[in-house]
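Visitor: Quick check, what structure comes out for this input:
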Amino acid sequence: MTLLRSISLIGAPTDIGAGARGASMGPEAMRVAGIGEALRARGCEVQDRGNLAGPSNPWQPPVDGYRHLAEVVAWNQAVHEAVYTELRDGRLPILLGGDHCLGLGSISAVARHCREAGKKLRILWLDAHADFNTSELTPSGNIHGMPVACLCGFGPKELVEIGGQVPAINPKWIRQIGIRSVDEGEKRFVHEQDLEVFDMRYIDEMGMRHAMELALATLDANTHLHVSFDVDFLDPDIAPGVGTTIPGGPTYREAQLCMEMIADTGRMASLDVMELNPALDVRNKTALLAVDLIESLFGKSTLMRK
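Guide: The predicted structure follows:
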């Protein structure tokens, strides 16, 4: 029997940090795919807080290694305050992105809440990309490739300070799963900072179950588990609606196992759903799949698990 959970949906309709337009339509696609109804059917109490507001996308080239830095800061500040407010009120926030640069605002809010509540934090970063670039390393200047580095204290002052503490998180709190596209300079930086990465080769060799057992190891009753789910984590054959498709991602069954094992811990207390791009999708297929997987995060399984 799952506990009644109080969930708040927060839309962040922007593609400000991305290299392709369209993720700004992600929140509405998730609503059209029935995320609210699906969670209510799982016994959750759901409030849709609507969409946050922020600057429009000026679609400019990078300046000093960053595209749209001022606009990215504004959006992340809005996300930070919205997510932090829900956590403070004892609710489980689901951030509907928007591109993955917004993970910075979301996770910095979770880290702030954990500091104040005396909780440990574990972050699962489900993504094709490590998102550990800096302005020196990035080939594009797109800030959706930088949020993990910013959270770990590597980035422009305006972004790294959003959570009120620098760094917002310790790299040891993150487990990256499904990674299969990392820029050359970024690879070295990931190793230098000793991020724990379960890339697709690891999942191919050891299986999703083993990867998830390690990623979820040592969680206890005082751990807040945050899941940052970039939809490009999934194989593009099943999830075409993303701006940066990288072949060779988890299959439907691997993704389901990943989500069900997270649900089994009973510890997930906040969630990001990022980079859904309906402009590149086929009949909202990717949003429908994302809702299906989110249902599994909230306890849907084939049979009751004893």
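Visitor: rest of the way, CA atoms for contacts and neighbours
Guide: Will do.
Visitor: before we move on, what SS does the residue positioned nearest the centre of the chain have?
Guide: When CA atoms, centre = their mean is applied to the chain, the residue found nearest the centroid is residue 228 (2.3 Å). Per DSSP: H, G, I helix; E, B strand; the rest coil, the secondary structure class of residue 228 is strand.
Visitor: Does it touch residue 125 like I think?
Guide: Yes. Residue 228 lies in contact with residue 125 (CA atoms under 8 Å); the separation is 5.0 Å.
Visitor: follow-up on the earlier one: ok, the residue nearest to the centre of the chain to residue 175 distance?
Guide: 10 Å (CA to CA, to the nearest Å).
Visitor: With residue 299 instead?
Guide: Applying CA to CA to residue 299 and residue 175 gives a distance of 21 Å.
Visitor: next one: residue 147
Guide: Noted for residue 147: a distance of 14 Å to residue 175, by CA to CA.
Visitor: Check residue 289 too.
Guide: Distance from residue 289 to residue 175, by CA to CA: 23 Å.
Visitor: Of those two, give the one with the bigger neighbour count.
Guide: The neighbour count for residue 289 versus residue 175, taken as other CA atoms under 10 Å, is higher for residue 175 (21 against 18).
Visitor: Quickly find the element holding that one.
Guide: Assessed by DSSP states H and E, residue 175 sits inside strand 174-179.
Visitor: moving C-terminal of that strand, what's the next helix or strand?
Guide: With DSSP H and E, the next secondary element past strand 174-179 is helix 184-192.
Visitor: Alongside the first, I'd like the structure of this one:
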Amino acid sequence: MGATPRTVTIVGAPLDLGQGRRGVDMGPSAIRYAGLEERLTSFGCQVVDRGNLATREPEALAIGDERARFLSEILDACARLAELVADVVADGSLPLVLGGDHSIALGTLAGLRQAAGEPGGVIWIDAHGDLNTPETSPSGNVHGMPLAAALGLAGAAFGHPGLDLPAVDPRRVVLLGVRSLDPHERSLIRETGIRAITMTEIDRIGIERAVLEAIDRASGPGFVHVSLDLDALDPEVAPGVGTPVKGGLTYREAHLACEDLAESGLVGSLELVEVNPILDRENGSAAIAVELAASALGQSIL
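Guide: From the prediction side, this is the model:
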């Protein structure tokens, strides 16, 4: 089993400008309320909570370009998150970022790149690819674009002085559990060499083989980050997400994936995104997020 981190620093990023359904801004509070700190300290983690990043409310803002709604405000928030994440890494702590919608991953990855001084790898556990651009997005929602932006492939509109891009090496990007891709995303996967392990492939080879390959592909210099969108799980398991897609990971598959990640000892940062308490049942999806975070950070049955 991988060593339990000396200190885990929680950073809340309650941003919901990147998608069209309200509620994910309450995700960080829901995950904390589900007992995150208590669970992590129960198996030896020292936990520091840096509170929540201040974010804007969509009602008070102009949408801007319909192809990338609220992009200016999202980039500003991501730049502030990047600075926080880089500071956490500089302190020798493991960043645990709580979303918010998945657009916050751009800030997390940029901060990790800033701290490492070079691009790294990411295991993107998600039903979706999040590889759209303003030109290809069918919705204009930025939460479908952060991985393309982190790769430096989302265009000049994503340029920001506080974001050091590209933050990740496409050869070290793995999509795990993906089952809903747009045509441009499929093309980008083929062109860049990103490894996409679909749910169909997981059905065929099993979750452990899939995760071990993901770890092998993502490993290398700089950093290895795990970005976990709760919609990677089947909606029957985690209903409290904004963009559910049937046929996702089971409860045990998700836990085994996180347990394998912990055992690898390679995970230097983690984020949990897209928990929407408004769509949830008795905060159950947030509770699952807590359980998966514990598994990914070293909690074991024995």
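Visitor: How about the contacts made by the residue nearest to the centre of the first structure?
Guide: Residue 228 of the first structure is in contact with 103, 123-126, 271-274, counting by CA atoms under 8 Å, 6 or more residues apart in numbering.
Visitor: do residue 22 of the first structure as well
Guide: Applying CA under 8 Å, 6+ apart, we find residue 22 of the first structure in contact with 15, 243, 277-280.
Visitor: ok, now with 6 Å
Guide: Applying CA atoms under 6 Å, 6 or more residues apart in numbering to residue 22 of the first structure gives the contacts 277, 279.
Visitor: Give the burial count for residue 62 of the second structure, as a bare number.
Guide: For residue 62 of the second structure, using other CA under 10 Å, the count is 10.
Visitor: Same check on residue 68 of the first structure?
Guide: Counted with other CA under 10 Å, residue 68 of the first structure comes out at 21.
Visitor: which residue in the second structure lines up with it?
Guide: Here residue 68 of the first structure is matched to residue 70 in the second structure, going by TM-score structural alignment.
Visitor: Which residue comes closest to that match once chain neighbours are left out?
Guide: Once flanking residues are discounted, residue 70 of the second structure sits nearest to residue 63: 5.0 Å by CA to CA, 6 or more residues apart in numbering.
Visitor: How many residues are close by the alignment partner in the first structure of residue 109 of the second structure?
Guide: Alignment note: residue 109 of the second structure maps to residue 107 in the first structure; criterion TM-score structural alignment. Around residue 107 of the first structure there are 29 other residues, counting by other CA under 10 Å.
Visitor: In stretch 258-271 of the first structure, which of the residues would be classed as buried?
Guide: Residues of stretch 258-271 of the first structure classed as buried by neighbour count (16 or more other CA atoms under 10 Å): 258-263, 266-271.
Visitor: Any idea how far apart the tips of it sit?
Guide: First residue to last in stretch 258-271 of the first structure (CA to CA) measures 14 Å.
Visitor: Where in the second structure does it fall?
Guide: Against the second structure, stretch 258-271 of the first structure falls on residues 257-270 (TM-score structural alignment).
Visitor: So what touches that stretch?
Guide: Looking at stretch 257-270 of the second structure with CA under 6 Å, 6+ apart, the contacting residues turn out to be 1-2, 94-96, 211, 224-227, 295-298.
Visitor: one step back: the match of residue 109 of the second structure looks like it's in a strand, true?
Guide: No. Remark: residue 107 of the first structure does not belong to a strand; assigned using three-state DSSP, it is helix.
Visitor: how close does it sit to residue 213 of the first structure?
Guide: Distance from residue 107 of the first structure to residue 213 of the first structure, by CA to CA: 22 Å.
Visitor: repeat for residue 45 of the first structure
Guide: Distance from residue 45 of the first structure to residue 213 of the first structure, by CA to CA: 29 Å.
Visitor: Also residue 220 of the first structure?
Guide: Computed as CA to CA, the residue 220 of the first structure to residue 213 of the first structure distance reads 14 Å.
Visitor: What ranges does the stretch 1-150 of the second structure have for its helices?
Guide: 27-33, 36-41, 71-90, 105-116, 146-150 (DSSP state H, counting those that start in this stretch).
Visitor: Make TSV from those and add distance to residue 20 of the second structure to it.
Guide: Formatted as TSV, the helices of the stretch 1-150 of the second structure follow (distance: least, CA to CA, whole Å):
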stretch	distance to residue 20 of the second structure
helix 27-33	15
helix 36-41	27
helix 71-90	13
helix 105-116	17
helix 146-150	15
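Visitor: how far does stretch 139-151 of the second structure stretch from start to finish?
Guide: 20 Å.
Visitor: Buried residues, it. List them.
Guide: Applying 16+ other CA under 10 Å to stretch 139-151 of the second structure flags 139-151 as buried.
Visitor: what's the answer for stretch 64-81 of the second structure, then?
Guide: For stretch 64-81 of the second structure, the neighbour count (16+ other CA under 10 Å) marks 67-81 as buried.
Visitor: what's the mean deviation for the helix or strand hosting residue 213 of the first structure versus the second structure?
Guide: Secondary structure assigned from DSSP H and E places residue 213 of the first structure in helix 208-215. Helix 208-215 of the first structure, aligned to the second structure and superposed, deviates on average by 0.9 Å (mean CA distance after the TM-score superposition for the first structure).
Visitor: got the contact list for residue 4 of the second structure?
Guide: residue 298.
Visitor: Write the PyMOL selection for whichever of the contacts of residue 228 of the first structure are buried.
Guide: Buried residues within the contacts of residue 228 of the first structure, by 16+ other CA under 10 Å, are selected in PyMOL with:
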select buried, resi 103+123+124+125+126+271+272+273+274
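Visitor: want to try JSON lines for the contacts of residue 228 of the first structure, with distance to residue 200 of the first structure as columns?
Guide: Compiled in JSON lines, these are given as follows (distance: CA to CA, whole Å):
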{"residue": "103", "distance to residue 200 of the first structure": "22"}
{"residue": "123", "distance to residue 200 of the first structure": "18"}
{"residue": "124", "distance to residue 200 of the first structure": "15"}
{"residue": "125", "distance to residue 200 of the first structure": "13"}
{"residue": "126", "distance to residue 200 of the first structure": "11"}
{"residue": "271", "distance to residue 200 of the first structure": "22"}
{"residue": "272", "distance to residue 200 of the first structure": "21"}
{"residue": "273", "distance to residue 200 of the first structure": "20"}
{"residue": "274", "distance to residue 200 of the first structure": "20"}
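Visitor: The contacts of residue 228 of the first structure: which two are farthest apart?
Guide: 123 and 274 (14.7 Å; CA to CA).
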